[in-house]
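A.B. asks: Provided below for reference: sequence and predicted model.
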Amino acid sequence: MTDATLSTVRNAARLLKAFLTREESIGVSELARRLDLGKSGVHRLLTTLAAEGLVEQDPRTGGYRLGIVVFELGEAVKVHMDLHAAAGPVLAHLRDQTGESSQIGVLDGDEVVYVDRLESAHSLRLFTETGRRVPAHCTSSGKVLLAHLPEPEREAFLARPMARLTPHTVVDPAVLRAELASVRARGWAEAVDEREIGVASIAAPIRDIHGDVVAAVSIGAPAARFGTVPRRRFARDLVEAGEAVGRRLGWNPELAARGREA
């Protein structure tokens, strides 16, 4: 990235911050004055930001104000902040209940980002730091999140090439599509030796106040300790943990069930 590009990005950020004054709208000349930039440069920045939905022009005054995308970004930040607060106690209980590492993952493009994590007390454990990104198609958290995407988005994901990280990684779209349908039906997902040989995990969905799946809660362990029997035994605990976080976010599964029956 060139110095000129960095300067443009910095000026775009400064321009967006100028709207923190919460004025109804601000004109090009006034923005140029506040930022000590040329009017033509500010106009080009505004045109680009408007094309991306970050600002919009007030048809009445001709000035500019923040666009709907900024609101949506703010809501996304709020969800993640709320998610951290809601998940903390549940993660601690899940880790103590199962004895295994527990984490919260969210979908970002084709990857899962772990936004919260508590490590197992076992001497033999996994080391996946908070903030780490992993491919969605070969992790239990990713499968949960992909399974609950709107169908067009899910199909768009399945149409893209998927990396085979181990001999057990599912890269056939038809096979993965069927597995995602099974995840939706039973309420949880698993991945064994798919991202890394010797690693197993299970995951369950977390829903927000609207019932949308916004994250996944998972537990992972060395596959030698986390075989089929313990995975099945802990699956119910994991689903309940996901529901507990969802309740703390405002989701009411009883109301949702009644709504489906109506």
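C.D. replies: Yep, it's here. Keep in mind it's a predicted model, so treat the numbers as computed, not measured.
A.B. asks: from now on I want contacts and neighbour counts done on CA atoms only, so please keep to that.
C.D. replies: Will do.
A.B. asks: just the helices in the chain please.
C.D. replies: 3-18, 28-35, 39-51, 68-98, 140-147, 151-158, 173-186, 228-248, 253-261 (DSSP state H).
A.B. asks: next, the one to line up against it:
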Amino acid sequence: MVQAVHRAVQILRELASGGPRLGVTDLADRLGVAKPTVHALLRTLETEGLVSQDKDSAKYQLGPGLVQLGNSYLDTHELRTRSLTWADALAKRAGEAVWVGVLTGDHVLVVHHAFRPEGAVQILEVGASIPWNTCALGKAIAASLPAAERERLLTGERAVLTGASVTARNELEHQLTDVAGAGYAVEDQESAIGDAGIASPVFDRSGEVVGAIGIVGPVERMLGEPARQELAVAVRETARNLSRDLGAPRRAAYTPGP
């Protein structure tokens, strides 16, 4: 590991989580690194457009160069590219918003968001990072991971976003077993009060899970019967078709019925 690169990444992460702005002293204290070292790294990052300095406070914040890098990541991400048409079709079929997510560490990163068809004002959630245990996308992915990766998630820190967030290992294990059997995961107000989600895993040509696609919307529209089963069928079918589009073997793309 190259220490200077590692520290530069740490600086970017601190600015992302500790913002909106941090000074050299703040960052040096957080990283346990000498101030001259932090200052030199910040100047380099500023030259590359990855951080910018506020003229009034002399503190630093994330720079516009990160937007370009983020857009490039999304533009070249195969799952996102392949999911565009499928997500739009699912949104029209379900009448709800559709998210596509990938696992990064112990969070799910939303890489695509298809708005629900109605014309109400909606907030684009691309780039949102959600703890895996609080969303249907995360549970759909976790249930399909190799045992070692699933164990890493289950033994790691589990976030609490609402009173309904599930953190108990035994309950999560039970949920993941149910997800593997049903082919879809459900989230009931675990990341935001009033919202629910239904998601299914997506596989690539190697047969490994690469992400998930799911519907998100108001709990009263999502989880009441018969809507819940109808939406689950739609999500499973879309995930299966998207997996096949990514070249997944038929067995990997298969998801069982209710």
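C.D. replies: Received the coordinates, thanks. The shown structure was predicted, so the numbers you read here are calculated from the model rather than taken from an experiment.
A.B. asks: before we move on, the earlier item: can you put the helices of the first structure in CSV and add distance to Leu118 of the first structure and mean neighbour count?
C.D. replies: Rendered in CSV, the data for these read as follows (distance: least, Cα to Cα, whole Å; neighbours: other Cα atoms under 10 Å):
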stretch, distance to Leu118 of the first structure, mean neighbour count
helix 3-18, 34, 13
helix 28-35, 44, 15
helix 39-51, 39, 16
helix 68-98, 7, 16
helix 140-147, 15, 30
helix 151-158, 29, 13
helix 173-186, 24, 15
helix 228-248, 14, 18
helix 253-261, 26, 10
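A.B. asks: and these: which comes nearest Pro167 of the first structure?
C.D. replies: Ranking the helices of the first structure by proximity to Pro167 of the first structure (Cα to Cα) places helix 173-186 first, at 14.6 Å.
A.B. asks: what's that closest one aligned against in the second structure?
C.D. replies: Using TM-score structural alignment, helix 173-186 of the first structure lines up with residues 169-182 of the second structure.
A.B. asks: and that stretch against the first structure, how far off on average?
C.D. replies: Superposing on the first structure places stretch 169-182 of the second structure at an average distance of 0.8 Å from its equivalents, by mean Cα distance after the TM-score superposition for the first structure.
A.B. asks: and stretch 87-94 of the second structure, by the same measure?
C.D. replies: Superposing on the first structure and averaging over aligned pairs (mean Cα distance after the TM-score superposition for the first structure), stretch 87-94 of the second structure comes out at 0.8 Å.
A.B. asks: would you check the span in the first structure matched by that stretch?
C.D. replies: Taking TM-score structural alignment as the measure, the first structure aligns residues 91-98 with stretch 87-94 of the second structure.
A.B. asks: quick one: distance of that stretch to the chain centre.
C.D. replies: Shown here is stretch 91-98 of the first structure, whose average C-alpha point lies 22 Å from the average C-alpha point of the whole chain (Cα atoms, centre = their mean, to the nearest Å).
A.B. asks: got it, and stretch 181-195 of the first structure?
C.D. replies: Centroid separation for stretch 181-195 of the first structure versus its chain: 18 Å, with Cα atoms, centre = their mean.
A.B. asks: tell me which of the helices of the first structure sits nearest to Val192 of the first structure.
C.D. replies: Evaluated over the helices of the first structure, closeness to Val192 of the first structure peaks at helix 140-147, with 8.6 Å, by Cα to Cα.
A.B. asks: off-centre distance for that closest one?
C.D. replies: Per Cα atoms, centre = their mean, the centroid offset for helix 140-147 of the first structure relative to its chain is 11 Å.
A.B. asks: Ala89 of the second structure versus the closest residue to Ser83 of the second structure other than its chain neighbours, what's the distance?
C.D. replies: Once flanking residues are discounted, Ser83 of the second structure sits nearest to Leu242: 6.5 Å by Cα to Cα, 6 or more residues apart in numbering. For Leu242 of the second structure, the distance to Ala89 of the second structure equals 11 Å [Cα to Cα, to the nearest Å].
A.B. asks: got the helices of the first structure as a markdown table, with distance to Arg117 of the first structure columns?
C.D. replies: Below are those laid out as a markdown table (distance: least, Cα to Cα, whole Å):
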| stretch | distance to Arg117 of the first structure |
| --- | --- |
| helix 3-18 | 31 |
| helix 28-35 | 41 |
| helix 39-51 | 35 |
| helix 68-98 | 8 |
| helix 140-147 | 13 |
| helix 151-158 | 26 |
| helix 173-186 | 23 |
| helix 228-248 | 14 |
| helix 253-261 | 25 |
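A.B. asks: I'd like to know which of the ones you listed lies nearest to Val213 of the first structure.
C.D. replies: For the helices of the first structure, the distance to Val213 of the first structure is smallest for helix 140-147, at 7.1 Å, taking Cα to Cα.
A.B. asks: thank you, goodbye.
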